[in-house]
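Participant: Below are the sequence and a predicted model; questions follow.
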Amino acid sequence: MCDDDTAIPADHEKDLAFGTKLIHSGNHPDEWTYKDVIPPISLSTIYNAESPGVIQNYEYTRCGNPIRSVLEKCLMAMDNAKYALVYSSGMSATMSMVSMLAPGDHILCSSDVYGGTYRLLSIIAKQAGILFDFIDFINTENIVQNIKPNTKLVWFESLSNPLMRVLDVKKVSDVVHRIRTDILVAVDNSFITPYFQKPLNLGVDVIMYSLSKYINGHSDALMGALVTNNKELYDKLYVYQYTCGNVPSSFDCYMVNRGLKTLHVRMEHHMKNAFVVAQFLRSHPKVLKVNYVGFPDHPQRDVINKQFTGYTGLLSFYINGGLKESVKLLESLKLFYITVSFGCYESLAALPTKMTHASLTDEQKYSIGIYENLVRLSIGLEYVQDLIDDLNQALEASGAKDKTNTTGSINVY
């Protein structure tokens, strides 16, 4: 155990206006008829026009909705952005970026991304004739060597899933834009959130969020978002959205707008809890390695200090065993729910090889370090000692051996 204060990095600069923005941006009672302090849900799909073809504010909910506008304004405020669009899911937001490309266009994607992103490119984009490559972005020289004349989109995660590898967002953006300014650089910032990182300030063209995760934070709404300062990109995305209809429900917009009001408070507690759990796991005899961005001796500490103002509640670790022991570990947990998601108030556990990245081939998994003994945790807001006690009893029940008793080869990346 450690003192809670050590869980907060010394360079953690609090955005004093952030919490105020979350609560007030787009949420002024004067904007609606009855001065509701809480923005009302507009369930209507249609809106009355003053005259044929004369639209006052809204026409049809596929093209715009009052509570959706409230949420988008708040998202813009969080990232100091000019434009935001919310979608029916994070994958729908990702698909909207891919849909702007034509057959023969090329996407360069970092190798260790969410399994759903692999699936989207490998199946849907491929069928549409869009080309793509998955490469390691840690060494930006790889990016330089793999940019093609037809490359139109570069996609990566600021903190990779599930290995927690940190990519230098500014360096990646600068390298790509030096080659060609017309290539769009997109980053998935779902793991870090705008509370701990603002990628638009680091040079990216667009940010993708799975709003279902930390921003909503309550495991009860499915939604995604794209945030940008690029008007031309926004205009294209807006036309694609109202044409294709990949919009969220009014109720889900209300739920996410409600959930994000406590994002700044929740992220502080997620970070503190995760730091303590990560230290516990690192010292456990049945754990071979812990992947956690908050360790002071993290090999990418310089990059972390440069681009993050705090740490996430996510970590992953390799146990001293194989698939049998990993499955037994998860089945033995009492407080952690076994599920594919992350970033909500309850603690969650996943086995990436069988869950989030199950659609990858074994060769693809192994090439990026996803072995049968890799476990991912999303640390929630429970009392941290209860989480440690639960993990300890599950590790003991897993059948994994102590490191001192290891024989043969145990996989670790």
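Facilitator: Cool, the structure landed. Numbers count the residues shown, from 1 in each chain.
Participant: Only C-alpha atoms from now on, for both contacts and neighbour counts.
Facilitator: Fine.
Participant: Buried ones in stretch 55-69, by neighbour count?
Facilitator: 58, 59, 61, 62, 64, 65, 66, 67, 68, 69 (16 or more other CA atoms under 10 Å).
Participant: Name the nearest of those relative to residue 321.
Facilitator: residue 68 (47.2 Å; CA to CA).
Participant: Could you name the helices and strands sitting against the helix or strand where the closest one lies?
Facilitator: Using DSSP states H and E, residue 68 sits in helix 66-79. With contacts taken as 3 or more CA pairs under 8 Å, 6 or more residues apart in numbering; DSSP states H and E, helix 66-79 sits against helix 18-24, strand 83-87, helix 193-196, strand 224-228, helix 250-259.
Participant: ok, and here's another one to check against it:
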Amino acid sequence: MLTKNIHFDSKCVHSGVGEYEHGPVVPPIYQTSTFKFVNTDQGARLFKGEEDGYIYTRMRNPTIEALENAVAELEEGHKALACSSGMAAINTIFTSLLEKGNHVVCSESLYGPTRLLLETIFNKFGIETSFVNTSNLTEIEDAVKSNTKLIYIETPGNPTLAITDIEQTAKIAHSSKSLLVVDNTFMSPALQQPIKFGADVVLHSMTKFLNGHADVIAGVIVVKNEELYSIIRKTLNQTGGVIDPFNSFLVHRGLKTLSLRMQRHSQNAQVVAEFLENHSKVKWVSYPGLKSHPQYDVAQKQHYGSGGMISFELKGGIEAGKTLMNNVKLCQLAVSLGGVESLIQHPASMTHFSLGKENREKAGITDGLVRLSVGIENVNDIINDLEQSLKKISF
């Protein structure tokens, strides 16, 4: 089915679904490592690229391609490359596009392991990174050097929800002959499509909202043109961080409800954010849908909804936060995000502990910050759970 001229909700259901033998409505799982050739001549033609077909699942697989085509369509990109994890996607991008002597400008508020990858592995290979507050365009401009190859932003940033203007950052990147890479995990293409605003490469941890059910580890890279696809595909094939067919099937299945889920995540999170902002024990709340958010106007320009992620701090600081997280019943005390269930965690001692206190504070990740991934449960049940736990805080 052609999906060019239908609405996003319908694209979620139909994208990536091709024609298969026997006419299945759902793309079948090609659970095979290798594919049989008709004869030696055909095998040779496939390896030479003279004939389209399948050789080995690390290189191509119909089930994986169905998922890749679906995500590329939803992001309005050229093509996509599915990976074994979000970190595999990030590593593949850096490995493909960077070389010794290059410089990266990167958001300081972002997924902890992304920063560690740049500071440890890629720094060891002679690649320098400047971590800046990318919600401040002047800081991006000031950080760009003659050898800057990539500007890498995560927007909204993890876990502070700081928002970077994608369109303006793309202009800065392209004027300096750099590429703009955007981690779109927090919003998904249902709520933000960075390529429309000038991004060259978009990535997701598909573990989160794209899959949506907390039962898969996966990542994806979406590119704007064939040149980037060819470069990154070659690296992915060589380094081997590919997704497997079964997980591809699960994520593709999850995509079918993406639009519905993101609507519910956003609706619930807006109500929860307003509840928290008006609570006497809450010091501050960061959520793109609140007018108090410092980049609210930027969010209104580039988002189609405000998403399911909230960060906040209680007036009692870290001890109050611990009390809250240790007493919730419906919300699960666990890392990760983007599933149908509400998850709550403490970045400073969990997901972002490895950054060190100084780097966390510079990025706005206070010791008392609590990150809440709002699920699709009844919003009153979520609020009641938070309220009963907040009542246990005394200061």
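Facilitator: Sure, I can see it. Treat the numbers as computed from the prediction; the structure is a model and nothing was measured.
Participant: And the TM-score between these chains?
Facilitator: The TM-score (TM-score structural alignment, normalised by the length of structure 2) is 0.94; 382 aligned residues with a CA RMSD of 1.4 Å.
Participant: quick revisit: and which of the buried residues of stretch 55-69 of structure 1 is nearest to residue 394 of structure 1?
Facilitator: Closest to residue 394 of structure 1, out of all of the buried residues of stretch 55-69 of structure 1 and judged by CA to CA, is residue 68, at 42.5 Å.
Participant: OK, contacts around that closest one?
Facilitator: For residue 68 of structure 1, the contacting residues are 86, 250, 253, 254, by CA atoms under 8 Å, 6 or more residues apart in numbering.
Participant: What is the neighbour count of the equivalent of the second one over in structure 2?
Facilitator: If you follow residue 250 of structure 1 across to structure 2 using TM-score structural alignment, you land on residue 245. A total of 22 residues lie near residue 245 of structure 2 under the criterion other CA atoms under 10 Å.
Participant: cool, and the one 10 residues further on?
Facilitator: Using other CA under 10 Å, the number of residues around residue 255 of structure 2 comes to 25.
Participant: what do you get for residue 54 of structure 1?
Facilitator: Other residues close to residue 54 of structure 1 by other CA under 10 Å number 10.
Participant: Which helix or strand contains the residue mapped onto it from structure 2?
Facilitator: Residue 54 of structure 1 maps onto residue 45 in structure 2, with residues paired by TM-score structural alignment. In this assignment (DSSP H and E), residue 45 of structure 2 forms part of helix 40-48.
Participant: Can you get me a residue count around residue 31 of structure 2?
Facilitator: 13.
Participant: my read: it touches residue 246, true?
Facilitator: Yes: Residue 31 of structure 2 is within contact range of residue 246, at 7.0 Å (criterion: CA atoms under 8 Å).
Participant: can you give me the helices in the stretch 201-350 of structure 2?
Facilitator: With DSSP state H, counting those that start in this stretch as the criterion, the stretch 201-350 of structure 2 has helices at 226-239, 245-255, 258-277, 296-302, 317-327.
Participant: Between the contacts of residue 68 of structure 1, which sits nearest residue 187 of structure 1?
Facilitator: When the contacts of residue 68 of structure 1 are compared against residue 187 of structure 1 (criterion: CA to CA), the nearest one is residue 86, at 15.8 Å.
Participant: contacting residues for the equivalent of the closest one over in structure 2?
Facilitator: Using TM-score structural alignment as the criterion, residue 86 of structure 1 maps onto residue 82 of structure 2. With contacts defined as CA under 8 Å, 6+ apart, residue 82 of structure 2 is in contact with 64, 67, 68, 89, 218, 219, 220, 221, 242, 243, 248.
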